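> Provided below for reference: sequence and predicted model.
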Amino acid sequence: AVMPLFIVNIALILSPHIPGLGTDAGMGAQSWLKLGIQVQPGEFAKVTIILMDAALVARYGGRLDDLREYLKVVFFILVPFLAIMTQPDLGTGLVYLAIGAMALVAGGARSKYLLITLALGIAAIAAVFAIDQLIYNSPGEYKLLKQYQRNRLLVFLDQDGSNTSSSGYNLQQAKIAIGSGGLFGKGLLNATQSGHGFLPEAQTDFIFCVLAEQFGFVGSMALLALYGALIYVSMRIARNSNDLFGTLIVMCVVGMWLFQILENIGMDCGLMPITGIPLPFVSYGSTGMIMSFMALGLIGSVWRGSNIDKKKEGRL
């Protein structure tokens, strides 16, 4: 079932390139389809990638120690990332990599292979930024990174307010919103940064800032506690599953959620580079919300299958 899922993944990711259907929706990336309503197929591809990665790694029975087989798995993980970068949508691509990384870790890949892969990934990122800097400083048209991507990196590296790009403004407003919430917040619908239009993308990328301003530190911790409970319950379901494929499905969903939570909240606080990664179950967007509930449905399916197996064995 791996190859059909692989084909579906690539078809979903590349579908915004279809002439007349694809649009950037003002987001700077060709990531959306105009189908009466705007749909982001790259979000739905997260679900098929979870199934593909889980099915791919489950074939090795929890022990992936052959180098050739490991490289084969890494290839299938990297292709969707490279495909989404044709839009380009780095945020969604990083989520794909997070899902694949969790599949490798939970699927029993050798730690040596994982460390080497991580080191090569860091080296590749450093090389891209180094080449980008050389091209930027050389005469001629600048083409490697999009200007907004470059600005986001510069803002992350220099947060003292000297960066006057829109990304620098966004981060400063995000920090003001979080800090102004104090301990208990300003109250529901009393947020001034988002309410008066100072905070851009308040309903999507910077939704955590809105919550922090309205409900303060206590409300923010309550949200993190809910996420913690969701992750804990999901991991218990993964541990109690009698099927490795089911375990890997749940762990891939957990990896996706963890990365999105850490990246979204981290970028709002200036701890991570700014990317267009939504906060699960909170950020506005019908496609992302549907995808999140589909992932929750996958976990529920694994839980139900485990209970059925236990009943058959007379243990429930």
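That came in fine, so what should we check first?
> please count neighbours and contacts with C-alpha atoms only from this point.
Fine.
> got the contact list for residue 61?
Residue 61 makes contact with 107, 244, according to C-alpha atoms under 8 Å, 6 or more residues apart in numbering.
> wait, a strand at it?
No. Assigned with DSSP: H, G, I helix; E, B strand; the rest coil, residue 61 falls outside any strand and is coil.
> residues in contact with the residue nearest in space to the middle of the chain?
Centroid check for the chain by C-alpha atoms, centre = their mean gives residue 95 as the closest residue, at 3.3 Å. The contact partners of residue 95, by C-alpha under 8 Å, 6+ apart, come to 46, 256, 259, 260.
> want to compare, so here's the second one:
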Amino acid sequence: MYQRLWKNMDHLILAAAGALLLFSLITIGSATLEYSDPSYLQLKSLSFFWRLTKLDFTYVIKQLVWIILGLIAFGALISMDYEILIKHSRLLYGINLLLLLAVIFLGHTALGAQRWIAIGPFQFQPSEFSKLILIITFARFLVEREGRLNTFKELLPCFMFVGLPTLLVLKQPDLGTSLVFVAIMFGMLFMAGARPALLVTIIGLGFTAGVVLYFSHSYLHHPDVVLEERLAYVNKALEGNLYYVNTDDGIRQEMLSLHLSTDKKADLLKYKQNLEQRHRVWHARHEKFHKYTLKEYQMTRLTIFVDPESDLLGAGYHVWQSRIAIGSGGIWGKGLLGGTQTHFTFLPIRHTDFIFSVVGEEFGLMGGVLVLFLFALLLYRGSRVVLVARDSYGVLLATGIVCMFAFHVLVNIGMTAGVMPVTGIPLPLFSYGGSNMLMNLAALGLLMNVYIRRKKLML
């Protein structure tokens, strides 16, 4: 049986995935190594293969363990007919919701988010596995609604089906995974027969809502920040430091319009009372906006890529350093362990979200092109699986997996290049992380499962 399984696999998918995994281990080993000027100079004289021995193998070994576990999951998902998973999709959907609820009440908090559940010394992230569970369960849901996806009213149950786990993930908060859910949903709806014009209209409405959200936030955020800043300047003036008050054109004009003078303490106190009253109003509006929409830091992360220079030491730091790292690599890169942005720790979270920046700095444009080629090959062959699948279940499963990988690659690489919002979406099969790696390899196993069983009697 195993020989027949191997014979009927898509070997190009295996080759692309294997090359990405190998490249990722080398990059992780480099990204996690920190050193000073003397050690950097010593490494510069070593050949590529000698530099391999100098990698930081702590994270490499951990990632290798997760890859092995992922390959076990890959093999397990290949060995069973995917119809068995479809048959138990309702149970899987319930388990998915329970795990996401458990995160809210029992989850471990790290980096400002509550996304992990600890089991002994290990931690796993249910929202990662929920992507694959959503694909499996949504495939059955859509097949059962075949022919009833032609109007917005008929699509509402689909939005509710995907919306429930999405809201639970947003609660963690995990905006990136929520966006992945949306990408999976629309890709699978399209392949299930929903009218393209209707889907485009809904996406357009969503984009319009995003634009309105952006400008509404700007309208409320700017006065709140400006008034808070001016209050700080007036407090400094009351302490004797008149520099900021006298050099701020906005303060000077406002005080003149109120017939107040910056030289009189009584006038400054009156102006301060005026500022405090206005600041309370605008701040309350600003807080109410974030209560019912995205948090302040989420809005900042989604919009800072447009102008990272506006906050280089704050929210724009990640994007700016990533641009520097990729741009400094040139055509051929600085060589393995040669990245100064990486190894002098200017580049943040470089082994996870911004690992492509390490590729750009150390392996240059050619290294980046190689990674993109491997992903393109993986996605192309995955799309072929969609075309040859034996039934609607297989088509939708393969579509969901391809859409998930494509969205991850597009957003992550776009994020590191500064042309997409920073959403914390990892690069599949490449970024460091146990739950994500395990889920990605399991997803590839399910994709290969569909391909192997493209003929009903093949096994």
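Happy to help now that I have it. Every value quoted in this text rests on a predicted model; they were computed, and no experiment measured them.
> all helices of structure 1, in order?
Remark: helices assigned in structure 1 by DSSP state H are 2-14, 41-58, 67-84, 90-106, 111-137, 147-157, 166-180, 192-195, 207-240, 244-269, 286-312.
> in structure 2, where's the longest strand?
Ranked by residue count under DSSP state E, the longest strand found in structure 2 is strand 113-119.
> which helices and strands sit right next to it?
On a contact count with 3 or more C-alpha pairs under 8 Å, 6 or more residues apart in numbering; DSSP states H and E, strand 113-119 of structure 2 meets helix 89-106, strand 108-110, strand 122-124, helix 126-144.
> quickly compare those and say which is most buried.
helix 126-144 (a mean of 22; mean count of other C-alpha atoms under 10 Å).
> tilt between that helix and helix 89-106?
Between helix 126-144 of structure 2 and helix 89-106, the angle comes out at 150 degrees (axes from the mean of the first three to the mean of the last three C-alpha atoms, to 10 degrees).
> what stretch of structure 1 does helix 126-144 of structure 2 fall on?
Using TM-score structural alignment, helix 126-144 of structure 2 corresponds to residues 41-59 of structure 1.
> list of residues touching the matching stretch?
1-2, 5-6, 8-9, 12-13, 15-16, 31-33, 64, 73, 77, 84, 92, 95-96, 99-100, 103-104, 107, 244-246, 248-249, 252-253, 287-288, 291, 294-295.
> just the buried subset of those residues, written out for ChimeraX, thanks.
Only the buried entries of those go into this ChimeraX selection, using 16 or more other C-alpha atoms under 10 Å:
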select :5,6,9,12,13,15,16,31,32,33,64,73,77,84,92,95,96,99,100,103,104,107,244,245,246,248,249,252,253,288,291,295
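> rewinding a little: out of the helices and strands packed on strand 113-119 of structure 2, which gets nearest to residue 79 of structure 2?
With C-alpha to C-alpha as the criterion, residue 79 of structure 2 lies closest to helix 126-144 of these, at 16.4 Å.
> how distant is that closest one from the center of its chain?
Offset of helix 126-144 of structure 2 from its chain centre (C-alpha atoms, centre = their mean, to the nearest Å): 19 Å.
> just to revisit the earlier point, give me the residues contacting the longest strand of structure 2.
Strand 113-119 of structure 2 has contacts (C-alpha under 8 Å, 6+ apart) with 102-104, 106-109, 123-127, 172-174.
> relative to residue 361 of structure 2, which of the residues you listed is nearest.
Checking the contacts of strand 113-119 of structure 2 against residue 361 of structure 2 by C-alpha to C-alpha gives residue 174 as the nearest, at 28.4 Å.
> check which helix or strand the residue nearest to residue 377 of structure 2 when sequence neighbours are not counted maps to.
Nearest residue to residue 377 of structure 2, sequence neighbours excluded (C-alpha to C-alpha, 6 or more residues apart in numbering): residue 16, at 6.7 Å. Here residue 16 of structure 2 sits within helix 11-31, counting by DSSP states H and E.
> residues in structure 1 aligned with that helix?
On structure 1, no counterpart of helix 11-31 of structure 2 exists by TM-score structural alignment.
> flag every buried residue along whichever helix or strand comes after that helix.
As assigned by DSSP H and E, the chain's next helix or strand after helix 11-31 of structure 2 is helix 37-44. Neighbour counts over helix 37-44 of structure 2 (16+ other C-alpha under 10 Å) mark 40, 43 as buried.
> tell me how far helix 37-44 of structure 2 is from the chain's mean position?
Put simply, helix 37-44 of structure 2 sits 34 Å off its chain's centre (C-alpha atoms, centre = their mean).
> what's it in contact with?
Helix 37-44 of structure 2 has contacts (C-alpha under 8 Å, 6+ apart) with 51, 337, 338.
> kindly reformat those residues as CSV containing neighbour count and distance to residue 277 of structure 2.
As requested, the contacts of helix 37-44 of structure 2 are arranged in CSV below (neighbours: other C-alpha atoms under 10 Å; distance: C-alpha to C-alpha, whole Å):
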residue, neighbour count, distance to residue 277 of structure 2
51, 17, 62
337, 29, 55
338, 21, 55
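> nearest to residue 323 of structure 2, of these?
Distances from residue 323 of structure 2 to those, taken as C-alpha to C-alpha, are shortest for residue 338 (16.6 Å).
> look up the closest residue to that closest one, ignoring the ones flanking it.
Per C-alpha to C-alpha, 6+ apart, closest to residue 338 of structure 2 is residue 362, 6.1 Å.
> let me see the contact set for that neighbour.
The contact partners of residue 362 of structure 2, taken as C-alpha under 8 Å, 6+ apart, are 329, 332, 333, 334, 335, 336, 337, 338, 339.
> what's the PyMOL syntax to select whichever of the residues you listed are buried?
In PyMOL, a selection of the buried entries from those looks like this (16+ other C-alpha under 10 Å):
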select buried, resi 329+333+334+335+336+337+338+339
